[in-house]
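Following is a predicted model, sequence given first.
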Amino acid sequence: MSQCGSCNKIPKTKSFLGSAFLPLEEQGWPILDTFLRAHPHPLSGYTLSCLAAWNATYQYQWVFPERGTLLISCLSPAENKRYLLQPLGLFSKESQKQVLAEAGALKYPLRIVGVDPAFVQAFPDFAAHFSVSNERDNYNYLYQTEDLAKLAGRRFSKKRNLIAQARKEYSWTVETLSDTTIGECRTVVKGAQSERHDAASPHLEQETLAVGDAVRLFPHLSFDGILIRIEGKPAAFSIFEPQNADTMVVHFEHALRAFKGLYQVVNQETARAIQERGYAHINREEDLGDPGLRQSKESYYPMRLAEALVLTFSS
C-alpha cells in the first residue's frame, strides 16, 4: 500500500529495484518532509532541504514500497549508476526480500550509501548479503554548541586570537538570513571563487550548484542562517537547519578570505545564532577526505563523529 494517495498524482520514473520511484519534485515535499522528520538520521544528508539542494547533482528519487518504509535512490555522477540511501522506517522482511532479489538482477553491485551502523545491527540478515565498509571521508562532525559559541579554554586560544586580530582590522554586523537577503549569499560565493587561483574540483562545482539551489529554494524549505556584512557589504554567510530536536546542521558556510580570520568569525557567529535558537549540538557535516578541511574540523574538537558505512551487494 502506498504511504499516501496523493503520491499517485506525481509522475513516476522508470522502475528501480522493482518499484516505481518518484522524482524529487516540490509536490512531493510535504510527504517526504513529514516522514524524514519522524525518522531522523544521524547523518546530515537525510533532511528534505539537503536533498533538495543537492538534487541537481544526485537526482534523488523516492518511493514508499510499503506503508512505513521509505527508499531513496541517488545517481552517482562519477559512475552514472543508481544506488540507494539507507532505507528508513519499518523496512519489513517483504521489502528486504524485494530489494535483495532486485539487487541480484542488476548489472552492477548495488551500493547502499550513508548507512548508520545501527541499521546494520537492526537488520543483520539483510546486511549479511552485503560487504560492509567504513566511509571515513563522510563521517559527520558533531560539536557542543556551547564550545563553538564561547571558544573557552586553552584549546581554543588560536581561534580566539584570530578573531581578536580580525576585530582590530575590521568590524562586522550579523543578521539573520531572510527571503529578501538570501540572494546576497551569491555575492559571497562569487567573491570567494574569484579569490581562488587553483582549478575548482568537481565537488566544489557541485557545491556551488547546491548553494545556488539552496538560495533559490530558501523561502520554501526549512533553511535558516546568518549573513555577515563588513562595511555594509556581504562578506560571509552560513545556511543551517534543524536536523533533530537538539541538533542543528550547518550545510553551507562561505567567507571572503581577503578578511583574515573571517572563517573563524562566521563559525563562532553561527554557533552563537544556533545557541540562541536553543540547540545543544551542531553537525558540521563531513570533510570529504580533504586534508585541510579535516584538520580544520578536528581543530574545533568535535564531541564525536557520526559514522558512515557503505553496503555493497555480494550475494
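That came through fine.

from here on, contacts and neighbour counts on C-alpha atoms
Fine.

Now do the contacts for the residue sitting furthest away from the middle of the chain.
Relative to the C-alpha centroid of the chain, counting by Cα atoms, centre = their mean, K168 is the outermost residue, at 34.4 Å. For K168, the contact set (Cα atoms under 8 Å, 6 or more residues apart in numbering) is empty.

same thing with L227?
For L227, counting by Cα under 8 Å, 6+ apart, the contacting residues are 174-177, 185, 234-238.

Show me the residues you listed that map onto strands.
174-176, 234-238 (DSSP state E).

re earlier: for the contacts of L227, give me JSON lines that also has neighbour count and distance to H220.
What follows is the contacts of L227, written out as JSON lines (neighbours: other Cα atoms under 10 Å; distance: Cα to Cα, whole Å):
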{"residue": "V174", "neighbour count": "17", "distance to H220": "23"}
{"residue": "E175", "neighbour count": "14", "distance to H220": "20"}
{"residue": "T176", "neighbour count": "16", "distance to H220": "16"}
{"residue": "L177", "neighbour count": "21", "distance to H220": "14"}
{"residue": "C185", "neighbour count": "26", "distance to H220": "17"}
{"residue": "P234", "neighbour count": "22", "distance to H220": "23"}
{"residue": "A235", "neighbour count": "26", "distance to H220": "24"}
{"residue": "A236", "neighbour count": "30", "distance to H220": "22"}
{"residue": "F237", "neighbour count": "30", "distance to H220": "19"}
{"residue": "S238", "neighbour count": "22", "distance to H220": "17"}
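
And for the helix or strand where Q121 lies, what's in contact with it?
In the assignment (DSSP states H and E), Q121 maps to helix 117-122. With contacts defined as Cα under 8 Å, 6+ apart, helix 117-122 is touched by 86, 127, 307-309.

now do stretch 239-254
Residues contacting stretch 239-254 (Cα under 8 Å, 6+ apart): 37, 40, 44, 47, 50, 188-189, 192, 211, 222-226, 236-238, 263, 266, 274, 278-285.

Next, E146: secondary structure please.
helix (DSSP: H, G, I helix; E, B strand; the rest coil).

and it, how many neighbours?
18 (other Cα atoms under 10 Å).

Tell me how far it lies from T57.
34 Å (Cα to Cα, to the nearest Å).

P23 contacts Y58, correct?
No. Between P23 and Y58 there is no contact under Cα atoms under 8 Å: 11.3 Å.

what number of residues lie near Y301?
16.

same question, A258
If we define neighbours as other Cα under 10 Å, then A258 has 11 of them.

With L311 instead?
24.

by contact count, what packs against the strand or helix carrying it?
According to DSSP H and E, L311 maps onto strand 309-313. For strand 309-313, the contact count by 3 or more Cα pairs under 8 Å, 6 or more residues apart in numbering; DSSP states H and E identifies strand 111-115, strand 130-134 as packing neighbours.

any idea which of those is most buried?
strand 111-115 (a mean of 22; mean count of other Cα atoms under 10 Å).

Next one for the comparison:
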Amino acid sequence: MLNFRPIQLADKEWIDPLIRKGDLKTSDMNFTNLYTWAGGFKGQVAENGDRLFLRFGFLENTPCYAFPVGTGDLREAVEALKADAAGMNAPFLMRVSEDALPELEKHYNGCFDLENSDKWNDYIYSAERLATLAGKKLHAKRNHINRFDKEHEWSFELISQDNLGECRTMCDDWFMQMGEEREMDFSGERRAIYRLFDAYNVLKPDGALIRAEGRVVAFTFGEQLSSDTYLIHFEKAYPQMQGGYTLINREFVRYIMKKYPNIKWINREEDMGLENLRKAKQSYFPDMMATKYIAAWR
C-alpha cells in the first residue's frame, strides 16, 4: 500500500538519487520542478523501495501518476499505482515520457492507450546553437542583442545570496507590469518562482542575472537535468528592453557549457498552451521535442 503525502523540501535528499537513475530528458523528473509547482499540480509523493511514486491532481479530480523512475521492479511499482487508483475508484492514468516508454512497453506492451497534448511537450535545443546563435534562422536574435549592446551598459553576474533579493524585487515589478489581465497565465508560475526564492538555500539552482544601468533587468535559474541535458526553470526580463531575454539566455548557456562540459542539450520546458510562450520557444527553432503521454490502462 502506498501512503501519499504532500512533497516537502526535505524530500530532495532521497528523491534526487532516484531521479538521476532514470537519466530522463523531460522537465517533469526534477525535484525543483516537483517542489515549486507542487501546489498547482497537487503533487504528492510516497516512499516505497527503489522507485519514485508520484501522484498529481491536475486532471479535474482524477489522479494521474508519474512513471515510477528508479531501479526497483517496474511491474511491482506499476501494480502498486494501479491498486492506489482502484482504491479511489478512479481510472489508472500515468504520465510517461517518450524516453521512458520503451521500459514501460517492455513489461506492459499493449496494455495502455497513449494520448499526447503538445502543450506539455518540452522544447529541447542544441546548447552550442543557443550559445552562438549561429545561422540564418537566428539572425534576428543576434540583432536583438546588438541593439541591447548599443542601448545599455550591462554586466553578467551569477546569482548568490548577495543579489538574490534584487532578483526578487525585479520579479515583483515584472508581475506587476504584466497586469491583472494576464493573471491567469502567470498565477501558477508566480507561486512556483517564489517557492524557489524561499527555498534557494536548499534547492541550490544555478542562477544568473543581467545588470544594466546599475539594476537587475533579467535573471534566470536552471540546473543539470540528466547526463547530457540542462534544464531552464525560470527566465525573466523586462519586455520593454528589447534583447534582454535573448541576452540572458545566450550568456547563461555559455556559462553552463563551461561549468558542465558534458551538456549538449538545453531543455526549456513546455509552453503550457500559452500562445505568447509558444511563439517565443518556437522562435529559437527547437532541435527536438520531448514528447509526454498520458497512458490510460485499458
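Looks like it arrived, so ask away. Remember, predicted model here, so these are calculated numbers, not experimental data.

any chance of the ones in strands among the contacts of L227 of the first structure in a markdown table, plus distance to K158 of the first structure?
Formatted as a markdown table, those follow (distance: Cα to Cα, whole Å):
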| residue | distance to K158 of the first structure |
| --- | --- |
| V174 | 22 |
| E175 | 26 |
| T176 | 27 |
| P234 | 25 |
| A235 | 22 |
| A236 | 20 |
| F237 | 22 |
| S238 | 22 |
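
Just the buried positions in stretch 241-250 of the second structure, please.
242-250 (16 or more other Cα atoms under 10 Å).

circling back: what's the closest of the helices and strands packed on strand 309-313 of the first structure to A255 of the first structure?
Closest to A255 of the first structure of these, according to Cα to Cα: strand 111-115, at 28.1 Å.

Residues touching the closest one, excluding its own?
Applying Cα under 8 Å, 6+ apart, the set of residues contacting strand 111-115 of the first structure is 43, 45, 83-86, 138, 308-313.

Among those, which one lies nearest to Y300 of the first structure?
N138 (17.5 Å).

Mind checking which of the contacts of helix 117-122 of the first structure are buried?
86, 127, 307-309.

Same list (those) but as TSV, adding distance to K93 of the first structure.
Shown next, in TSV, are those (distance: Cα to Cα, whole Å):
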residue	distance to K93 of the first structure
Q86	15
A127	12
E307	25
A308	24
L309	21
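
Now do N55 of the first structure against R154 of the first structure, distance only.
42 Å.

Neighbour count for the two, which is higher?
It is N55, of N55 of the first structure and R154, that has more neighbours when counted by other Cα under 10 Å, with 20 against 9.

Tell me the residue in the second structure aligned with that one.
If you follow N55 of the first structure across to the second structure using TM-score structural alignment, you land on A38.

What are the boundaries of the strands in the stretch 151-300 of the first structure?
Using DSSP state E, counting those that start in this stretch, the strands of the stretch 151-300 of the first structure run over 173-176, 224-230, 233-242, 247-255, 281-283.

What is the corresponding segment of the first structure for the longest helix seen in the second structure?
If you go by DSSP state H, the second structure has its longest helix at helix 161-178. Residues 179-196 of the first structure are matched to helix 161-178 of the second structure when aligned by TM-score structural alignment.

coming back round to it: just the buried residues of the longest helix of the second structure, please?
164, 166-168, 170-171, 174-175.

Ok, stretch 219-238 of the first structure next?
221, 223-229, 234-238.

what's that stretch aligned against in the second structure?
Under TM-score structural alignment, the match for stretch 219-238 of the first structure is residues 201-220.

who's in contact with stretch 122-139 of the second structure?
By Cα under 8 Å, 6+ apart, stretch 122-139 of the second structure touches 26-27, 141-142, 249-251, 253-254, 257, 263-271, 281, 284-291.

I am assuming R55 of the second structure contacts Q44, so please confirm or correct that.
Yes. Assessed by Cα under 8 Å, R55 of the second structure is found in contact with Q44 at 5.2 Å.

joint contacts of these two?
Joint contacts of R55 of the second structure and Q44 (Cα under 8 Å, 6+ apart) are F4.

Just want to know which of the two has more residues nearby.
Neighbour count, other Cα under 10 Å: between R55 of the second structure and Q44, R55 has more, with 25 against 21.

The more buried one: helix or strand, and which one exactly?
Here R55 of the second structure is assigned to strand 51-59, by DSSP H and E.

same question, F91 of the first structure
Per DSSP H and E: nothing holds F91 of the first structure, as it lies in no helix or strand.

where does the closest residue to Y60 of the first structure other than its chain neighbours sit relative to A200 of the first structure, distance-wise?
Nearest residue to Y60 of the first structure, sequence neighbours excluded (Cα to Cα, 6 or more residues apart in numbering): C74, at 4.6 Å. The gap separating C74 of the first structure from A200 of the first structure is 23 Å, by Cα to Cα.

Comparing those two, which shows the higher neighbour count?
For C74 of the first structure versus A200, neighbours defined as other Cα under 10 Å are more numerous around C74 (21 against 11).

What's the more buried one aligned with over in the second structure?
Using TM-score structural alignment, C74 of the first structure lines up with F56 in the second structure.

contacting residues for its match?
41-44, 63-66 are the contacts of F56 of the second structure under Cα under 8 Å, 6+ apart.

How about D179 of the first structure?
218-219.

Distance-wise, check it relative to S222 of the first structure.
12 Å.

Ok, N80 of the first structure next?
Distance from N80 of the first structure to S222 of the first structure, by Cα to Cα: 30 Å.

Could you do Y60 of the first structure as well?
On the measure of Cα to Cα, Y60 of the first structure and S222 of the first structure end up 19 Å apart.

Over to K168 of the first structure?
Counting by Cα to Cα - K168 of the first structure and S222 of the first structure are separated by 36 Å.

Equivalent analysis for F130 of the first structure, please.
35 Å.

cool, and N138 of the first structure?
23 Å.

mind listing the helices for the stretch 1-150 of the second structure?
12-22, 31-36, 38-41, 74-87, 101-108, 127-132, 139-151 (DSSP state H, counting those that start in this stretch).

just checking, what residue in the second structure corresponds to L36 of the first structure?
L36 of the first structure maps onto I19 in the second structure, by TM-score structural alignment.

wait, L110 of the first structure sits on E102?
No. The pair L110 of the first structure / E102 is not scored as a contact, 9.3 Å apart, by Cα under 8 Å.
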